[in-house]
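Asker: Mind looking at a prediction? Sequence and model below.
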Amino acid sequence: MTLAAKAPPDERVSTPNVFDRLIVRPEIGALLGAVLVFVFFSVVTEQFLTVGGAATWLDDASTLGIMAVAVALLMIGGEFDLSAGVMTASTALVTAMLATKAGWNVWAALLAALVFALAVGALNGWLVVRTGLPSFIVTLGTFLALQGLNLGVTRLVTDTVQVSGMRATDGYESAGYLFASTIPIAGVEFRLSILWWVLFAAVASFVLVRTRFGNWIFAVGGSAASARAVGVPVQRTKILLFMTTAFAGWLVGSINILRFASVQANQGIGLEFQFIIAAVIGGCLLTGGFGSAIGAAIGALIFGMARQGIVYARWDSDWFQLFLGAMLLAAVLVNNTLRRRAERVRR
């Protein structure tokens, strides 16, 4: 009696190999890029790999990373926020004016700035979901409105375009300790903003991959109509995502005003494109439904390493723009390739 031929394993229950498990991760391309940038500048410069050098490029990446993570969540949900950059200045100005001109305690001023930021974020989200207008247009209008308010109100109150004097306000020392202090490591001062960046990225990543709300984000970004059909609260999800971006703007604005003790009314303009680029480098697709919070944090790290690496190498800083353009194009191509590969692996 002959033994029956062994049936081939069912591909539906087969275990994917290590490469396939890695390729479905949106941040894998950014991680490889970060390693390459790190190795390159470690070789061509002497300061980059020192403790002081690491403190510098991590600090450079920290505030950008906080915003990039929030923007990444919004992009995964299928929307954009062009007011994210100017929001960092608006919240800093609210805090500074209330503390220095109205005599408020810094903590009360920070709370008022937070309420302002969340209100603007909620308004952005509400306008997008209620009017059906592209978020690009809605937040462009918010960007222009906030820019005008920043300049107009600051000049009206101070006769200049700058608010300063935070160090003399009540509550500055304790607030500054929480948002803008330093931690000594190996004789070098590391900014606390680095810890805020890591914490924010970790919480965002947990929410995105381990909670129901994270599933909602991917669903509304992939197809809002399909998500709504299976009971996902599309409008609430999008509004909360815009409020998250506004919260990140408040956090960065608070870090900046307490660190530098002054703020310019035109601060933050143009940074929104850097946030988007960092998110794209980190694995987010412009079409939504695919991306990673950790990847966006890594994308910001690439920014910080490249920007400071160019300085350490004593190159013209204009080359940084060329680097950004090349990284953006490469990231879009890699992300599209990884997305198609991931879809094949998951079938």
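Answerer: Here it is on my side, so go on. The structure displayed is predicted, hence computed values, not measured ones.

Asker: contacts, neighbours, all on C-alpha from now
Answerer: OK.

Asker: which non-adjacent residue is nearest the residue most central in space within the chain?
Answerer: Residue closest to the average C-alpha location in the chain (C-alpha atoms, centre = their mean): A68, at 1.4 Å. Leaving aside its sequence neighbours, A68 sits nearest to F275 (C-alpha to C-alpha, 6 or more residues apart in numbering; 4.6 Å).

Asker: do R259 as well
Answerer: Closest residue in space to R259, ignoring its immediate chain neighbours: A180 at 5.0 Å, by C-alpha to C-alpha, 6+ apart.

Asker: where's that neighbour relative to R307, distance?
Answerer: 22 Å (C-alpha to C-alpha, to the nearest Å).

Asker: where along the stretch 201-347 of the chain do the strands fall?
Answerer: Here the stretch 201-347 of the chain has its strands, by DSSP state E, counting those that start in this stretch, at 262-264.

Asker: Below is structure B, check it against A:
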Amino acid sequence: MSTQQDLDLASHKVVHDERVKEQRRLQRLLVRPEIGSLFGAIAIFVFFMVVAPPFRSPEALATVLYASSTIGIMACAVALLMIGGEFDLSAGVAVTTSSLAASMIAYNLHLNLWAGAALALVVSLAVGFFNGYLVMKTKIPSFLITLSSFLMLTGINLAVTKLVTGQVATPSVSDMAG
């Protein structure tokens, strides 16, 4: 090596940055943000296991898992959008729209409940396609597009149920075929 290269290497300072230093496996695991949520969920679960004896029954666990699944399915889709840098404000009211569509189609058209659910799936897919199409074609941020969808769907839900049934509620699902 030449003396100039030796001088360049000797004068090069090593910068230590704590963000890129080597960490142990346990330390890497504990600094992840989802670990705090996991510990919180475990603490709440243990708390209710100790304080509320009915919570220990298999029926209670089934109820908790059922409620978690209905929220979790929607949360997975919203999480995928957030990973992609988008946001969907209309997801909650879209669930209400699809459930109203399922019950109103099945009850008012005297169809089987499964047919109403299939047609409600088509309505839900149409809402999602509408939001995605507008975001891609207009380049307006998804926050604004889905906010407007949220408001439109809320108004449509109220107006259609009021127009069709004379009230803003639908009949009980237990009275329907299927």
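Answerer: Perfect, I can see it now. The shown structure was predicted, so the numbers you read here are calculated from the model rather than taken from an experiment.

Asker: Next, the TM-score between them, please.
Answerer: Put the two chains on top of each other and the TM-score (TM-score structural alignment, normalised by the length of the second structure) is 0.76; 157 aligned residues with a C-alpha RMSD of 2.3 Å.

Asker: wait, the residue nearest to R259 of the first structure sits on L192?
Answerer: Yes: contact criterion C-alpha atoms under 8 Å: A180 of the first structure and L192 qualify, at 6.0 Å.

Asker: residues contacting A115 of the second structure?
Answerer: A106 (C-alpha atoms under 8 Å, 6 or more residues apart in numbering).

Asker: Now do the same for it: its match in the first structure.
Answerer: By TM-score structural alignment, A115 of the second structure lines up with A108 in the first structure.

Asker: swap in F129 of the second structure?
Answerer: So, by TM-score structural alignment, F129 of the second structure is matched to A122.

Asker: what helix or strand does its match sit in?
Answerer: If you go by DSSP states H and E, A122 of the first structure is part of helix 106-131.

Asker: Can you give me the buried ones in that helix?
Answerer: Using 16 or more other C-alpha atoms under 10 Å as the burial criterion, the residues of helix 106-131 of the first structure that qualify are 106-107, 109-110, 113-129.

Asker: can you check stretch 26-36 of the second structure too?
Answerer: Within stretch 26-36 of the second structure, no residue qualifies as buried by neighbour count (16+ other C-alpha under 10 Å).

Asker: got the end-to-end distance for it?
Answerer: Terminal residues of stretch 26-36 of the second structure lie 14 Å apart, using C-alpha to C-alpha.

Asker: And stretch 218-228 of the first structure, by the same measure?
Answerer: With C-alpha to C-alpha as the measure, stretch 218-228 of the first structure spans 12 Å from end to end.

Asker: do the same with stretch 29-38 of the second structure
Answerer: Terminal residues of stretch 29-38 of the second structure are spaced 12 Å apart (C-alpha to C-alpha).

Asker: Likewise for stretch 160-175 of the first structure?
Answerer: End-to-end distance for stretch 160-175 of the first structure, by C-alpha to C-alpha: 26 Å.

Asker: about what we covered before: please name the residues that touch the match of F129 of the second structure.
Answerer: The neighbourhood of A122 of the first structure, defined by C-alpha under 8 Å, 6+ apart, consists of I239, L240, F242, M243.

Asker: what residues are up against the second one?
Answerer: Same thing as L240 of the first structure. By C-alpha under 8 Å, 6+ apart, L240 of the first structure lies in contact with A122, G125.

Asker: To which residue of the second structure is it aligned?
Answerer: Alignment note (TM-score structural alignment): L240 of the first structure has no counterpart in the second structure.

Asker: Could you check how far L240 of the first structure is from V120 of the first structure?
Answerer: 12 Å.

Asker: equivalent range in the second structure for the strand or helix carrying G29 of the first structure?
Answerer: Following DSSP H and E, one finds G29 of the first structure within helix 28-44. Helix 28-44 of the first structure corresponds to residues 35-51 in the second structure, going by TM-score structural alignment.

Asker: Next, the buried residues of that stretch.
Answerer: Of the residues in stretch 35-51 of the second structure, none is buried (16+ other C-alpha under 10 Å).

Asker: Relative to the first structure, and after superposing, what's the average distance for it?
Answerer: By mean C-alpha distance after the TM-score superposition for the first structure, the fitted stretch 35-51 of the second structure averages 2.0 Å away from its aligned residues in the first structure.

Asker: Tell me how far that stretch lies from the chain's centre.
Answerer: The chain centre lies 22 Å from the centre of stretch 35-51 of the second structure; the measure is C-alpha atoms, centre = their mean, to the nearest Å.

Asker: Wait, I105 of the second structure touches A118, no?
Answerer: No: I105 of the second structure is beyond contact range of A118, at 10.0 Å (criterion: C-alpha under 8 Å).

Asker: tell me, what's touching these two both at once?
Answerer: Here I105 of the second structure and A118 have no joint contacts, going by C-alpha under 8 Å, 6+ apart.

Asker: What residues does the residue nearest to A68 of the first structure make contact with?
Answerer: Applying C-alpha under 8 Å, 6+ apart to F275 of the first structure gives the contacts L64, G65, M67, A68, V71, A300.

Asker: Taking those residues together, which two end up most distant?
Answerer: By the measure C-alpha to C-alpha, V71 and A300 form the most distant pair in those, at 11.7 Å.

Asker: where do the contact lists of the two overlap?
Answerer: Common neighbours of V71 of the first structure and A300, counting by C-alpha under 8 Å, 6+ apart, are F275, A279.

Asker: in a helix, that's where P184 of the first structure is, yeah?
Answerer: No: P184 of the first structure is assigned strand when assessed by DSSP: H, G, I helix; E, B strand; the rest coil, not a helix.

Asker: That one against G52, yeah?
Answerer: No: P184 of the first structure is beyond contact range of G52, at 10.9 Å (criterion: C-alpha under 8 Å).
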